[in-house]
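J.: Model the following, please.
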Amino acid sequence: MTVTAPALASELRRAVIMAARRIRAERGSADLTDPQYSVLVHLEKLGPLTPGQLADLERVQPPSMTRTVSCLAEAGLVAKSPHATDGRVVVVSLTETGRTEVSETRQRRSAWLEGQLDAMAPDERARLADSLELLWRIAQA
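T.: Model prediction:
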């Protein structure tokens, strides 16, 4: 059976979106929004950043990021400190509580996905594994 690119694109898009939504539904105990969690992940990967840098990474306006950072700081997930050379700028860093939240969320998401994969027959897991290279190629285009 021949599958057309438009038909496959439509079904693949829907499946990837639904899978991503389901994985994102698994959250740590802080029950953060997706943008809040994304900020924590950036800080974990890149280290301390300014709100402006975080806004650029998230492709949002600086005032929006300032509100996000303030919420995360109030929850004890990030710490704000003065910039070393520019007193007008704040530097945001991940606290140990924030690091724990990132780890817990990742563990919950991985556990959910592993459960779904464990429920598959070995040949289904093999077919899925075979498609990973193609999915990565699409993701990196």
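
J.: going forward, measure contacts between C-alpha atoms and count neighbours the same way
T.: Will do.

J.: Pull the residues that contact stretch 46-59.
T.: With contacts defined as CA atoms under 8 Å, 6 or more residues apart in numbering, stretch 46-59 is touched by 35, 38-39, 42-43, 61-62, 64-66, 69, 89-94.

J.: Quick check: end-to-end length of it?
T.: Using CA to CA, to the nearest Å, one end of stretch 46-59 lies 16 Å from the other.

J.: Would you mark the buried spots in it?
T.: If you call a residue buried by 16 or more other CA atoms under 10 Å, then stretch 46-59 has these buried ones: 48-52, 54-55.

J.: And for Arg24, the neighbour number?
T.: As a burial measure, Arg24 scores 16 neighbours (other CA atoms under 10 Å).

J.: could you check the distance from it over to Arg109?
T.: Distance, Arg24 to Arg109, using CA to CA: 7 Å.

J.: just to revisit the earlier point, strands - which of the contacts of stretch 46-59 land there?
T.: Of those, the ones assigned to strands by DSSP state E are 90-94.

J.: Quick one: classify the closest residue to Ala73 other than its chain neighbours as helix, strand or coil.
T.: Excluding the flanking residues, the one nearest Ala73 by CA to CA, 6 or more residues apart in numbering is Ala79, at 5.7 Å. Classification of Ala79 by DSSP: H, G, I helix; E, B strand; the rest coil places it in strand.

J.: Neighbours of Ala79, how many?
T.: Applying other CA under 10 Å, we find 20 other residues in the vicinity of Ala79.

J.: one more to line up against the first:
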Amino acid sequence: MSTAPPPPLTHTELADRVRLATTRLARRLRQRAESGLSPSLGAALATIDRHGPLTPSELAERERVQRPTATRIIARLEEDGLLVRAAHPDDRRSCRVAASDAGRVLVQESRERKTAYLARALEHVSAEDQATLDRAAAILERILEEEGRG
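T.: This next block holds a predicted model:
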């Protein structure tokens, strides 16, 4: 006796499933980062490392926070020696921040720990499921790129 496949998920049901899985994965990866930073500080430092040097306003825009929040984050990261601040070349009233050597090392080590955690987990996943995850990652990247343009 064969059973019929389950009906396809609605867009809302699929969105809920993807949201829950990605949220749980993101939380697990943050736990594996072992950077000692809060999620918001870690994300801001990674953004500055990847896209810097940035002004506080540019960081606020990229992190989707208010400028005063970005300013507080910058102050904390600078206090911890993870950022360096320099005068803006075109505007003396503004500054730009970049990851310090210590900040770059922290971000790199954090990325390596998260990647290693996920690589170990993927060792136990079939080649077919790995290919499915690769396609899913490409789809998620495309969704994020399209959303970023809109």
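
J.: Let me see the TM-score of these two.
T.: Remark: TM-score between the superposed chains equals 0.84 [TM-score structural alignment, normalised by the length of the first structure]; 140 aligned residues with a CA RMSD of 2.0 Å.

J.: Show me which of the contacts of stretch 46-59 of the first structure are buried.
T.: 38-39, 42-43, 62, 65-66, 69, 90-94.

J.: tell me the contacts of the most centrally placed residue in the first structure?
T.: Centroid check for the first structure by CA atoms, centre = their mean gives Ser38 as the closest residue, at 4.8 Å. The contact partners of Ser38 of the first structure, taken as CA under 8 Å, 6+ apart, are Glu58.

J.: And for the one 3 residues further on?
T.: Each residue near Val41 of the first structure by CA under 8 Å, 6+ apart is listed here: Val102.

J.: can you rerun that using 10 Å?
T.: Applying CA atoms under 10 Å, 6 or more residues apart in numbering to Val41 of the first structure gives the contacts 35, 47, 94, 98-99, 101-103.

J.: To which residue of the second structure is it aligned?
T.: Val41 of the first structure maps onto Ala46 in the second structure when the alignment is built from TM-score structural alignment.

J.: ranges for the strands of the second structure?
T.: Counting by DSSP E, the strands of the second structure are 83-87, 95-99.

J.: Read off where the first one ends up in the first structure.
T.: Meaning strand 83-87 of the second structure. With TM-score structural alignment as the criterion, strand 83-87 of the second structure aligns to 78-82.

J.: which residues are in contact with the matching stretch?
T.: So stretch 78-82 of the first structure is contacted by 39-40, 43, 48-51, 69-73, 87-99 (CA under 10 Å, 6+ apart).

J.: Give me the mean deviation of it from the second structure.
T.: With mean CA distance after the TM-score superposition for the first structure, stretch 78-82 of the first structure departs from the second structure by a mean of 1.4 Å once superposed.

J.: Run the chain-centre distance for that stretch.
T.: Between the centre of stretch 78-82 of the first structure and the centre of its host chain there is 22 Å, according to CA atoms, centre = their mean, to the nearest Å.

J.: Now do the buried residues in that stretch.
T.: Buried residues in stretch 78-82 of the first structure, defined by neighbour count with 16+ other CA under 10 Å: 78-80.

J.: tell me which of these is nearest to Ala126 of the first structure?
T.: Checking the buried residues of stretch 78-82 of the first structure against Ala126 of the first structure by CA to CA gives Val78 as the nearest, at 40.6 Å.

J.: residues contacting the closest residue to the closest one other than its chain neighbours?
T.: Using CA to CA, 6+ apart and skipping the chain neighbours, the partner closest in space to Val78 of the first structure is Leu94 (4.5 Å). Contacts for Leu94 of the first structure were tallied using CA under 10 Å, 6+ apart; they are 39-44, 47-49, 72-73, 76-80, 100, 102.

J.: one more time with 8 Å, if that's ok
T.: For Leu94 of the first structure, the contacting residues are 40, 43-44, 47-48, 77-79, by CA under 8 Å, 6+ apart.

J.: how near is Thr12 of the second structure to Leu133 of the second structure?
T.: When distance is defined by CA to CA, Thr12 of the second structure is 20 Å away from Leu133 of the second structure.
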